[in-house]
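Asker: Sequence plus predicted model, see below.
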Amino acid sequence: MASIKRDRVNWQGYLPAITTPFSADGGLDEAGLGRLLEWLHSEGMHGLVLAGTTGEWTSMSAAERARLFALTGAQMKGKLPLIAGCSSFTAAESIAFAGHAAQAGFDGVLMTPPPYIRPRADEIVGFYETVAAAIDLPICIYNWPPGTGIDMDLGLLSRLADIDGVVAIKQSSSSFDRFVETFFALKDQVRVFGFPMNEIGLTMLRVHGGDGTMGAGGVLGRYQPGFYDAFWAGDLDGARACGAKDRVLMREWYTPELVGRFGSGPAILKAALDAQGLPGGPVRAPLLPVSDAAREEIAQTLRKLQIL
């Protein structure tokens, strides 16, 4: 039944879309990936999203993405929910990526509409219907206007939520109103991610329930899942304290439109990981690393938040 599709998965809390470590020569840093995954798990993340926007899927070959899923599944399968970024330009490609994710032991897939071509509503519905009919893993719809040029409205998201394989929506519109209308309209049918970790988000969670946040990077470690851990334990002040750290990061590193202030989102988050001695490493062209001055600003934020 459509009304209980959301209960097919146990995804909740803070699930970061993580960076993909690359080596100095541009290849996949497999050892760095292993260390990053272990750190994220030890910091209490409630799930992980691989090869999303933050994971630089756009510069990875199909073989590299399959390898990323295989390595991650071998290390983390069964320890926490794993969601594979399967965005691509065609349904056939997304279906193939979902197959690799399933083989690796992932629990679901995350997909935007095909970027660049800006498909119309009927075309977007057809895309997701084609993928859903061909794969076994549950699907999280990803509304990401900065990357696709499309801000899917409630009418379209409602049509997508009716597709049997769709169990969740990651609402990453910069308009909070879009998140609110999506949540209240569809929360009993699918899981809706995108809660801000502030007083407004906390109030919505207290009064109306909710699922969580698929945030970027998880670079603050335990404080980001800590917002939900504290809330679930009834420690509202603890949740507020954790959420305040995340809000500082979003305010100082990103514009209100969710675009990086110092460079690309992946470059900023990798600089933050580097500052902590964690596997951040280089971004891939055409993205550029942040400047030395920006690295210092990023480190200053981490010092202010008592991360460094």
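Answerer: Noted; the coordinates are in hand. Residues are numbered from 1 along each chain as shown.

Asker: hey, let's count contacts and neighbours off CA atoms from now on
Answerer: Fine.

Asker: List the buried residues for the strand or helix carrying Glu181?
Answerer: Secondary structure assignment for Glu181, by DSSP states H and E: helix 176-186. By neighbour count on 16 or more other C-alpha atoms under 10 Å, the buried set for helix 176-186 is Arg178, Phe179, Val180, Thr182, Phe183, Leu186.

Asker: Not counting its neighbours along the chain, what's nearest the fourth one?
Answerer: The spatial neighbour of Thr182 that comes closest, neighbours along the chain excluded (C-alpha to C-alpha, 6 or more residues apart in numbering), is Leu154 at 6.2 Å.

Asker: my guess is that neighbour contacts Glu181, does it?
Answerer: Yes. In this structure, Leu154 is within contact of Glu181 by C-alpha atoms under 8 Å, at 7.2 Å.

Asker: do you know how far the residue nearest to Thr182 is from Pro119?
Answerer: As judged by C-alpha to C-alpha, to the nearest Å, Leu154 and Pro119 stand 16 Å apart.

Asker: With Arg65 instead?
Answerer: Per C-alpha to C-alpha, Arg65 is found 24 Å from Pro119.

Asker: Could you do Gln276 as well?
Answerer: Counting by C-alpha to C-alpha, the gap from Gln276 to Pro119 is 41 Å.

Asker: Can you say which helix or strand has Ala294 in it?
Answerer: helix 292-304.

Asker: One more to weigh against that first structure:
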Amino acid sequence: MDRTSVSWRGYWPAAPTPFTADGALDEQAMRNVLQLYAEQGVHGVLVNGTTGEWFAQHPAERRRVAELAVEVLGGSTPVVVGCTAYTPAEVIEFAEHARSIGADGALATPPPYAHLTPEEIFGFYEAVTGAVALPWMIYNWPRGVSVDIDTATADRLVDLPNVVAYKDSTGDELMAMATAEVVAGRVRTFGRFIHRRGMAFMLGVGGDGNIDGGGIGAPFAVPYYEAVWRGDREAALRWSGRYGAMVAALVNPDYSAKFAHPTAQLKAAMNLLGQPGGAVRPPLLDLTDPARLDALAAALDSFELRSGSTT
């Protein structure tokens, strides 16, 4: 397998997992989130990633979320299932389940907390991607796992037989560009491509899309990519400007958020927008401070997200 084995590109939300106020998995709200993404025309969906609070779910819940995603979106929108865990055996179990239910692919970061060396990172991915015959997306997420996959290691990883995509969320933008330059011709590459620099890099060197925590930016990012694909540079720059301003108002450069933990902020924003965000699950805490909620609402209103008008 390689980048030609899949058609993955464009704007993908990393879906949240809605919980009820008492902490239960809210299956109907999960269905509603997925249906919202279908209505917004997103180009793919990731479930059970960081935004999906995989770390706070029981294994059976993670499997159920994956099943719901395939049930609602399967055959119409690519569904990649996050399989990150602490051991290769656990990752393989989640990926095998994803394969068995008809998911389009699996994603994993290096195991959190372990602080793997580059050789250990390669060995980990060699083991898990070789064990399950499914298209795999490698996810570089140093904020979450305390290891930043360097360009030389990424260069080796994308040659593994079942690896078809690379999602890079490093805070080192120069390294991200260096890595994308090395891997984009071989695998689908997801990074920060919705701004002027990103668009120029994507069109000149290579790149395929963004995977964004929660999908609040869909009203801007979906038409951005569609404008890029049809060659409408003026429209693409207009949409990227709106998306970039929104992100700057809500998210810090290191992927932390302005008003709360990123997932708590996302769910609060979704609830303010009338979307099925639900509650977070411990150890996270819901955003409840009135002043911060008012500031978040004001930020959403400044981009007309609550009015529904994004033209």
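Answerer: Yep, that arrived. What you see is a predicted model; the values in this text were computed from it and never measured.

Asker: for the buried residues of helix 176-186 of structure 1, which one is nearest Ala134 of structure 1?
Answerer: Using C-alpha to C-alpha, Leu186 comes nearest to Ala134 of structure 1 of the buried residues of helix 176-186 of structure 1, at 24.1 Å.

Asker: Which position in structure 2 pairs with the closest one?
Answerer: Residue correspondence to structure 2 (TM-score structural alignment): Leu186 of structure 1 is matched to Val183.

Asker: what residues are up against the closest residue to that match other than its chain neighbours?
Answerer: In space, and not counting its chain neighbours, Val183 of structure 2 is closest to Asp155: 6.2 Å by C-alpha to C-alpha, 6+ apart. Residues near Asp155 of structure 2 by C-alpha atoms under 8 Å, 6 or more residues apart in numbering: Thr179, Val182, Val183.

Asker: hmm, try it at 10 Å
Answerer: Applying C-alpha atoms under 10 Å, 6 or more residues apart in numbering to Asp155 of structure 2 gives the contacts Ile149, Thr179, Ala180, Glu181, Val182, Val183, Arg186.

Asker: residue in structure 2 matching Pro225 of structure 1?
Answerer: Counting by TM-score structural alignment, the partner of Pro225 of structure 1 is Val222.

Asker: what's the strand or helix carrying its match packed up against?
Answerer: Using DSSP H and E, Val222 of structure 2 maps to helix 218-230. For helix 218-230 of structure 2, the packing partners by 3 or more C-alpha pairs under 10 Å, 6 or more residues apart in numbering; DSSP states H and E come out as strand 10-14, helix 27-40, helix 196-204, strand 209-213, helix 233-250.

Asker: hey, which of the ones you listed is tucked in deepest?
Answerer: Highest mean neighbour count among these (mean count of other C-alpha atoms under 10 Å): strand 10-14, with a mean of 26.

Asker: Which residue range of structure 1 does that strand align onto?
Answerer: So strand 10-14 of structure 2 sits over residues 13-17 in structure 1, by TM-score structural alignment.

Asker: Kindly report the same for stretch 144-159 of structure 2.
Answerer: The aligned range for stretch 144-159 of structure 2 is 147-162, by TM-score structural alignment.

Asker: Okay, buried residues for that stretch please.
Answerer: Neighbour count says stretch 147-162 of structure 1 has Thr148, Ile150, Asp151, Met152, Leu154, Leu157, Ser158, Leu160, Ala161, Asp162 buried, by 16+ other C-alpha under 10 Å.

Asker: Give me the subset of those residues lying in helices.
Answerer: Members of the buried residues of stretch 147-162 of structure 1 lying in helices (criterion: DSSP state H): Thr148, Leu154, Leu157, Ser158, Leu160, Ala161.

Asker: any idea which element the aligned residue in structure 1 for Val128 of structure 2 lies in?
Answerer: The alignment partner of Val128 of structure 2 in structure 1, by TM-score structural alignment, is Val131. Applying DSSP H and E as the criterion places Val131 of structure 1 in helix 121-134.

Asker: Average offset of the next helix or strand after that helix relative to structure 2?
Answerer: Downstream of helix 121-134 of structure 1, the first helix or strand assigned by DSSP H and E is strand 139-143. Following the fit onto structure 2, the mean deviation recorded for strand 139-143 of structure 1 is 0.6 Å by mean C-alpha distance after the TM-score superposition for structure 1.

Asker: picking that back up, in CSV: the helices and strands packed on helix 218-230 of structure 2, plus distance to Trp54 of structure 2.
Answerer: What follows is those, written out as CSV (distance: least, C-alpha to C-alpha, whole Å):
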stretch, distance to Trp54 of structure 2
strand 10-14, 12
helix 27-40, 14
helix 196-204, 29
strand 209-213, 13
helix 233-250, 23
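
Asker: and the gap between Pro146 of structure 1 and Gly27 of structure 1?
Answerer: Look at Pro146 of structure 1 and Gly27 of structure 1: by C-alpha to C-alpha, they are 27 Å apart.

Asker: Between the two, which has more neighbouring residues?
Answerer: Using other C-alpha atoms under 10 Å, the more surrounded residue of Pro146 of structure 1 and Gly27 is Pro146, with 15 against 12.

Asker: Tell me the gap between the helix or strand where the more buried one lies and the middle of its chain.
Answerer: Here Pro146 of structure 1 sits within helix 145-148, counting by DSSP H and E. When C-alpha coordinates are averaged (C-alpha atoms, centre = their mean, to the nearest Å), helix 145-148 of structure 1 and its chain have centres 14 Å apart.

Asker: Please apply the same query to stretch 134-146 of structure 1.
Answerer: 11 Å.

Asker: For the match of Leu186 of structure 1, list the residues it contacts.
Answerer: 3, 151, 154-159, 165-166, 177, 189, 206-207.

Asker: need those residues in a markdown table with distance to Ala297 of structure 2, can you?
Answerer: Below are the contacts of Val183 of structure 2 laid out as a markdown table (distance: C-alpha to C-alpha, whole Å):
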| residue | distance to Ala297 of structure 2 |
| --- | --- |
| Arg3 | 40 |
| Thr151 | 39 |
| Ala154 | 39 |
| Asp155 | 42 |
| Arg156 | 44 |
| Leu157 | 42 |
| Val158 | 41 |
| Asp159 | 45 |
| Ala165 | 35 |
| Tyr166 | 34 |
| Met177 | 34 |
| Thr189 | 33 |
| Gly206 | 36 |
| Gly207 | 33 |
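
Asker: Going by distance to Glu96 of structure 2, which of these wins?
Answerer: Ala165 (18.1 Å).

Asker: Doesn't the closest one belong to a strand?
Answerer: Yes. Assessed with DSSP: H, G, I helix; E, B strand; the rest coil, Ala165 of structure 2 lies in a strand.

Asker: ok, it touching Leu107?
Answerer: Yes. Proximity of Ala165 of structure 2 to Leu107 meets the contact threshold set by C-alpha atoms under 10 Å, at 9.0 Å.
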